[in-house]
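K.L.:
predicted model follows, preceded by the sequence.
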Amino acid sequence: MKRVQELPLDERPREKLHKMGAQALSDLELLAVLLGSGNRQVDVFTLSARLLALLDSVGTAPTVEELVAIPGVGRAKASLVVAGLEFARRRIRPHGVKIALPSDAYPLIRHMADRTREQFLCISLNGANEVIAVRTVSVGLVNRALVHPREVFADPITDRASAVIVAHNHPSGNLAPSTDDLAVTRQLKAAGETLGIRVLDHIIFNHERQYSLMENGQL
C-alpha cells in the first residue's frame, strides 16, 4: 500500500474528495481524510486499514478503549473517530428507510464492496419493510459453517424484526451465485420460516451493481 505522499496529487484522498465529492472515496480513503495523518511508526493508510478491520468486526459503535488498542491509534484520534461515527449515526442512520425493491437496499451496503474478503450482511426490517439495522454477520467465504442461522437471526430476533434481507460482496466482481451461496440461502429461508422471520432476498453485490436471488427466482 502506497503512502499518501507517493500518490499523484489528484489521487490523494483529500484532493480526490475536493474534486469528486465524498461519495467517490472508499471507506479506507474516508477514514484517511478523517484521521488526517499517521505518525512516525505508521502511515495514515495503514492506520485507516487497521481501524476499518476493527469497524468491520465490532460495528459502527466502537469504544475509545477498543480503538486505542490498535497500534498507532492514540486517544485523540480514537475520540475523533467515535465522535464522528456518533454524529453520523444521529443524522443519517438508515433506520426507517423503506425497502420496496432490492435496489433500495443497495445504497446501504454498496460501501462494503471494496473489501478484499466476503462480508456477509443482514438487514433487519420491521413489518412495514423499514430498516431497523444493517449489520455484518461474518467475514470470509460464504458457506454453511460460517453463516449459521443462529448468527444471522440473533440480532433480528432482538430487533423484533419481521423480515431480513441478507447480502454479501463478491471481491472478484463476478456476481453469479455459487453453490454455497444457494445452499446458505435455502438454509436461512427454512430457519426464518421456523422463527417467523421472512428472508426477503439474498443480494450479491460489487461496486457497480447487484444480483438479487429473489428477482432471479433462486430464493
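P.N.:
That came through, no problem.
K.L.:
alpha carbons only for contacts and neighbour counts from here, please
P.N.:
OK.
K.L.:
tell me the SS of the residue nearest to the spatial centre of the chain?
P.N.:
For the chain, M112 is the residue whose C-alpha lies nearest the centre (Cα atoms, centre = their mean; 4.4 Å). With DSSP: H, G, I helix; E, B strand; the rest coil as the basis, M112 sits in helix.
K.L.:
next up, a structure to set beside the first:
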Amino acid sequence: MNGKRIKDLPQFERPREKLRARGPQALSDAELLAVLIHTGTKGKSAVELASALLKEAGPNLSRWGLAEFTRFAGVGEAKACQILAALELARRHFQRGPGRVETPQDALPYLAPIRDRKQEHFVTLTLNGAHEVIECRVVTVGLLTSSLVHPREVFADAIADRAAAVILAHNHPSGNPEPSGDDRALTRQLVEAGRILGIEVLDHLIVTKTGYTSLRERGHLA
C-alpha cells in the first residue's frame, strides 16, 4: 500500500468493506487484523501496521500478551486489548468442540495456552454430568502452594456453572512435569474440598511444553 491511508483506497480494497461484501474468509490475515486495530500510524496504513505486527510475532501471535503488543510501535493499550479480546474469544470457541473429557489426553487441548508459559498458571475445567466441558478458566498465576490456591477460588466458578466435576491443571515452567510435594498437598486439599461440596475432582494435570503428568494415574487422588 506504500503508506496509503485505508480511506484513500478504492472501497472494494478496504478491509471492512471487503468483509461486508465478501465475508471474513475473503480477507488476508493482515486485513483481518487491520479491521481489529482500525487505524494505522503516520506513514503506515492499518493493513501495513498489521502486516508488520504479524511478521514480528510470527507463529507466537496467539501467545503474545499485553506487554508484547504494546511494545510494538503503533499498537497502544486500546488496540492491544482489542486484539487480545478477539484472540481469547476465538480460542474459547475453538476449544469447546465436542468437549467430552474421558482421559487426560482429552483435556490437553484446553491446556495448550499455558503449556509454555514462563509463570505457573492454575486452571480449572468445569464439567457437567456427562463430563462435557462447560468452561476452562485461569484461577491464579504465580508460584502455586496450598496457601495461595484456595478452594474458595478454585470451586467458585464450578458452583456458578453448576458443575458436577472439575479437572485441575497447572504448568511447570521448568519443563519437568513431576509433581512436587506442594503439588501433592494442594491436590489432597482440593480433592477433600470437592468431596464436601459434592463436586468431584477427576484429575490434576501438570503440563509442560513437551509432556504431562496425571496425579490420578499416579494415585494421588485417592
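P.N.:
Happy to help now that I have it. Everything quoted here is computed from the prediction, not taken from an experiment.
K.L.:
ok, back up a step: roughly how far apart are the counterpart of the residue nearest to the centre of structure 1 in structure 2 and F94 of structure 2?
P.N.:
Alignment note (TM-score structural alignment): M112 of structure 1 maps to I114 of structure 2. Going from I114 of structure 2 to F94 of structure 2 by Cα to Cα, to the nearest Å gives 16 Å.
K.L.:
same question for Q105 of structure 2.
P.N.:
Taking Cα to Cα, one finds Q105 of structure 2 at 17 Å from F94 of structure 2.
K.L.:
over to L49 of structure 2?
P.N.:
As judged by Cα to Cα, L49 of structure 2 and F94 of structure 2 stand 27 Å apart.
K.L.:
now the strands for structure 2?
P.N.:
Per DSSP state E, structure 2 carries strands over the ranges 121-127, 133-141, 165-171, 200-207, 212-214.
K.L.:
can you list the ones you listed in TSV and add distance to K55 of structure 2 and mean neighbour count?
P.N.:
Formatted as TSV, these follow (distance: least, Cα to Cα, whole Å; neighbours: other Cα atoms under 10 Å):
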stretch	distance to K55 of structure 2	mean neighbour count
strand 121-127	28	24
strand 133-141	29	18
strand 165-171	28	25
strand 200-207	29	23
strand 212-214	31	20
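K.L.:
in CSV: these, plus distance to L148 of structure 2.
P.N.:
Listed next are these as CSV, based on distance: least, Cα to Cα, whole Å:
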stretch, distance to L148 of structure 2
strand 121-127, 11
strand 133-141, 9
strand 165-171, 13
strand 200-207, 16
strand 212-214, 21
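K.L.:
how many other residues sit next to the aligned partner of H207 of structure 1 in structure 2?
P.N.:
In structure 2, H207 of structure 1 lines up with K209, judged by TM-score structural alignment. The burial count assigned to K209 of structure 2 is 18, neighbours taken as other Cα atoms under 10 Å.
K.L.:
pretty sure K209 of structure 2 sits against R115.
P.N.:
Yes: the pair K209 of structure 2 and R115 qualifies as a contact (Cα atoms under 8 Å) at a distance of 4.9 Å.
K.L.:
pretty sure N143 of structure 1 is touching D180, no?
P.N.:
Yes: using Cα under 8 Å, N143 of structure 1 is in contact with D180, at 5.3 Å.
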